[in-house]
Each structure stands twice: as structure tokens, then as C-alpha cells.
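Visitor: Sequence first, predicted model second:
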Amino acid sequence: MTNHSAATPLRTPPAIIAGIIAVSAAASAFICWLVYFHTPTDVAGTQLRSLPLVNAVLNACSTVALLTGYRFIKARNVAAHRTAMFTAFFFSSIFLVSYLVNFALHGETKFNRLSAWWPFYWKLLASHIVLSVFALPMILITFFLSLTGRFPAHRRLARYTYPIWLYVSITGVIVYWMQSAIH
């Protein structure tokens, strides 16, 4: 057993980071398959039609928890920050499950390409999708660093993870709103 002093920072095992990235890549590949290749099981939309609204609410709850967590860490209230971030992680995790169920059942929501909002919508959606792919491993690694006491590394990565996660959460709500308003 190694005794780590405050002067000796804990090193992050590369295998764990590689594993998190591999799991994240597999999850992203599964979502890609689900969105673009899987045939929806309820094309008529008769089952769980409220899932897109549930997803938007979960994203909004994650956003509130993220903003609250940021406020707490700025006030140096680490315990409250941790609780808020676990809350954001909880809502984002439930969102991911609900999102997958929605896509498995209903497939992709089509947006009217003739709408005046189309140029803004597709750019927003594209940035949301690309950043969500990067957010997943970043969130998991940031949590790993915190949970294992690697706080300097946690803080360094959280500076990038937080704004990306916040952007993905907020744009998820905006994408839902645009789809429901135009659709």
C-alpha cells in the first residue's frame, strides 16, 4: 500500500481513462445506430408520446443543477457543489435512458426544412450532437477524478466539462422547443 502525501498528487490510471473513453465511444456508436439505422417500433407514436417533453424537462433540471453546482463551488461550498453535480448527473443519466427509449420507439423527429428557422435549427442541433459526444467521456472522467480525490486534475478538466455540459443541456431544451413549436 502506497502512502500518498499532500505533496504527491495521485496519478490517474491511463487504463481507467481509456476504459471511460471506450465505453463513451460505444455508447455514441449505439446512439448513432439507433438514430440512423434502427427501425422505430412505434412509428405511429402511440406509446409514450410525452418522452420528448420528459427529455426536455430532464435537460432543464440538469441545467438548474449545473448552475447551482457552479454557484456552490464559487462559494467554496464543496459538499453542496458535490450534491448539485450528482443531481445534474442523475438527471442527465435519466435523460439518456429516456432519450434512447424515445428513439427506439419513435425514431428521429423531422424538422420542416422549409421553415425560416431551419438554418438556425440544424446548426444548433449539429453543435448539440457533436458536443454531447464529447461531453459524455468528459463528464465521466471529471466525476472519476473527483470521486478518487484527484482534485487538481478534476478542477482542470471541469473548466472545460462544465460549459460543454451546460451548453448541451440548454440546447437540448431549445431543440425540443423548436421541434414542438414548428412540428
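Guide: Structure's in. What do you need?

Visitor: C-alpha from now on. contacts and neighbour counts both.
Guide: Noted.

Visitor: So R49: helix, strand or coil?
Guide: coil (DSSP: H, G, I helix; E, B strand; the rest coil).

Visitor: and it, how many neighbours?
Guide: Using other CA atoms under 10 Å, R49 is surrounded by 14 other residues.

Visitor: One more to weigh against that first structure:
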Amino acid sequence: MESTQSTKHGIRKLIIALSIIIPLAVAALFKIKIGGVDLSFLPAIYACINGITAILLILALVAIKKKKISLHEGIIKICMVLSALFLVCYIAYHMTSDPTLYGDSNGNGELEMFELASISAASKITYYLILISHIILSVAVVPLVLFSYLYAWEGKYDKHRKLTKFTWPIWFYVAATGVIVYIMISPYYAHS
């Protein structure tokens, strides 16, 4: 019993550590640039991963509403793997590519007057609101997903249900807005 408690306590500490380390590592890795590697194909792939994750999250919700617990669990595991794969692709792309600016149609890394004039203030505000909320919630979703999964794994279904009322919509929002951000920025990738 004591070793089980110790294991559970260790898992909780690991989740907290990962929830801090992952965003810090991503931020730190953005400072590292590896030249000579072309991973320009990755944004389309990780946008697809986000889209598939969003669809699977809907299917997982439907499965649990229909009391298909094993199906729900399997889909959630796939979503977790996809989210980890997304993170790897996202980091790899950003470590090998210059940032892409929204509206930078000539791909020179600067927004010039003609580029600023060609994008509406509304589309720019919309893009940055979606992007900022996406980034903030992607940090928050890590502990939410991991603790939600842990509670189900431990058989603490009341805690699992209570937490997933917050976790599911945030995870879905992060996945869906990942696709929207890609669609909005993708016209500027071709020139970067």
C-alpha cells in the first residue's frame, strides 16, 4: 500500500514537472536554430494532426456519452499520442525555420507598408487573438489532460468527470484553433 501511494505521489510530481518543463523547453528550443534542414512541410502535417485530434475528441465524447468506455479510452490514448507527435513536429519546424509573420507576403521577415495595407485590421486582430489564446491554452491543457487521464486510470471517475468538464473543451479548442492558425498563416509560408 505504501509503495502504491508513493507511486501515485511520484506520478503527480511527474505531471507537475512535465507541465512546467514542456512549455519552458519549447520556449528555450525556439532560441536554437538548426540551419541546412528543410522541414517546411511540417506545418501542414501538424495542422492535420490537430484536425484529426479535434475530430477524435468529438468521437471520444460521443463514445463516453454512449457508455462505450473502452472505445472512449482508446480514442483518448490516440489523441494523447497525436498531441505528443504534434509537439515534436512543432518543435522540429521552429528549430529549423525562421518565424513567419502574418501578412509578410514577400517573405523577407518584415512587414512593409504595402503588406500592412493589404491585410485588414480585423483579420490581423482575429489572427493574433486566436493565436495568443491557442498558445496560452496549449500550456494549460498539458496538466489538465494528464491529471484527467490519471484520475480515470486510478478509477477516480468523479474527479475525472469534474476535471474533464474543463479539459475537453480546452483540448478541443487548442486542436481546432491549431488548424485555424495554420489556415490563416499558410499563405505566408510559401515565401518564408
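Guide: Sure, I can see it. From a predicted model like this one, the values you see are computed outputs, not experimental measurements.

Visitor: After superposition, what's the TM-score here?
Guide: The pair, once superposed, lands on a TM-score of 0.85 when counted by TM-score structural alignment, normalised by the length of the first structure; 171 aligned residues with a CA RMSD of 2.1 Å.

Visitor: Map F86 of the first structure onto the second structure.
Guide: For F86 of the first structure, the aligned position in the second structure is K77, judged by TM-score structural alignment.

Visitor: Within the helices and strands, which one has that match?
Guide: K77 of the second structure belongs to helix 69-96 when assigned by DSSP states H and E.

Visitor: Neighbours of the match of F86 of the first structure, how many?
Guide: Neighbour tally, K77 of the second structure, other CA under 10 Å: 13.

Visitor: Kindly provide the distance from it to V145 of the second structure.
Guide: Note on K77 of the second structure: its distance to V145 of the second structure, by CA to CA, to the nearest Å, is 11 Å.

Visitor: which residues of the second structure fall in strands?
Guide: For the second structure, no strands are identified by DSSP state E.

Visitor: which stretches of it form helices?
Guide: For the second structure, the helices defined by DSSP state H cover 2-29, 42-65, 69-96, 113-118, 121-153, 157-185.

Visitor: Kindly name the residues of the first structure that line up with the last one.
Guide: What it means is helix 157-185 of the second structure. Counting by TM-score structural alignment, helix 157-185 of the second structure falls onto residues 151-179 of the first structure.

Visitor: With adjacent residues omitted, what lies nearest to N59 of the first structure?
Guide: S169 (5.0 Å; CA to CA, 6 or more residues apart in numbering).

Visitor: give me the number of residues near that neighbour?
Guide: 25.

Visitor: now A79 of the first structure
Guide: With other CA under 10 Å as criterion, A79 of the first structure counts 12.

Visitor: separation between it and F72 of the first structure?
Guide: According to CA to CA, A79 of the first structure and F72 of the first structure sit 8 Å apart.

Visitor: And M1 of the first structure, by the same measure?
Guide: For M1 of the first structure relative to F72 of the first structure (CA to CA), the value is 35 Å.

Visitor: repeat for V23 of the first structure
Guide: For V23 of the first structure, the distance to F72 of the first structure (CA to CA) stands at 30 Å.

Visitor: Throw the helices of the second structure into a markdown table and include distance to G36 of the second structure, thanks.
Guide: Putting the helices of the second structure into a markdown table (distance: least, CA to CA, whole Å) gives the following:
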| stretch | distance to G36 of the second structure |
| --- | --- |
| helix 2-29 | 17 |
| helix 42-65 | 15 |
| helix 69-96 | 8 |
| helix 113-118 | 28 |
| helix 121-153 | 28 |
| helix 157-185 | 23 |
